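Asks: Quick one: sequence plus predicted model below, questions after.
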Amino acid sequence: MKTNVGTIDRVIRILLGLLLIGLSLTGTIGLWGWIGVVPLATGVMRFCPLYPLLGISTCSK
């Protein structure tokens, strides 16, 4: 897997993922908040499987 998620994109994904999971754990939003695992995982791994399909890369390399 080639890195395709840049620094700013990575920070936003991780924060959004943690926010959604946290809101789900507190009961503020329903179980659908666990979808936050997806942006969290793509931010941590620095790879988004959808980006190559769309020809996008936010990584400066």
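Replies: That came through, no problem. Numbers count the residues shown, from 1 in each chain.
Asks: For the rest of this, base every contact and every neighbour count on C-alpha atoms.
Replies: Will do.
Asks: Secondary structure element for the closest residue to Ile29 other than its chain neighbours, which one?
Replies: In space, and not counting its chain neighbours, Ile29 is closest to Leu23: 5.8 Å by Cα to Cα, 6 or more residues apart in numbering. Assigned by DSSP states H and E, Leu23 falls within helix 7-26.
Asks: Check it against this one:
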Amino acid sequence: MSTNVGTIDRILRAALGVGLLYIAFLGGLPAFDGALLKYGAGIVGAVMLIVAATRVCPIYSIFGIKTCRV
């Protein structure tokens, strides 16, 4: 698969991923006491970090979107 995630998109995804993981597991917010929301946010955060690290987004590939320069 070719890269389809640009630099700004990558930075935003990494920040969102770290933020979601922090809120889910270290934030201590009462909304994240339930398992569904806690682990859901954790999974989404981990996926965001993986996409930021690999620069390949499967959803972008399906729709033919590229935010990176060629």
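Replies: It's in. Quick caveat: nothing in here was measured; it's all calculated off a predicted structure.
Asks: Got a TM-score for the pair?
Replies: The TM-score (TM-score structural alignment, normalised by the length of the first structure) is 0.89; 61 aligned residues with a Cα RMSD of 1.1 Å.
Asks: on that earlier part again, let me know how buried the residue nearest to Ile29 of the first structure is, in neighbour terms.
Replies: 17 (other Cα atoms under 10 Å).
Asks: check contacts around the residue nearest the centre of the second structure.
Replies: Against the mean C-alpha coordinate of the second structure, by Cα atoms, centre = their mean, the closest residue is Met48 at 1.5 Å. Going by Cα atoms under 8 Å, 6 or more residues apart in numbering, Met48 of the second structure touches 13-14, 16-17.
Asks: With neighbour count and distance to Lys66 of the second structure as extra columns, can I get these in a markdown table?
Replies: Output for the contacts of Met48 of the second structure, formatted as a markdown table (neighbours: other Cα atoms under 10 Å; distance: Cα to Cα, whole Å):
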| residue | neighbour count | distance to Lys66 of the second structure |
| --- | --- | --- |
| Arg13 | 21 | 15 |
| Ala14 | 21 | 17 |
| Leu16 | 17 | 19 |
| Gly17 | 24 | 20 |
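Asks: In a markdown table: these, plus distance to Cys68 of the second structure.
Replies: Shown next, in a markdown table, are the contacts of Met48 of the second structure (distance: Cα to Cα, whole Å):
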| residue | distance to Cys68 of the second structure |
| --- | --- |
| Arg13 | 14 |
| Ala14 | 16 |
| Leu16 | 19 |
| Gly17 | 19 |
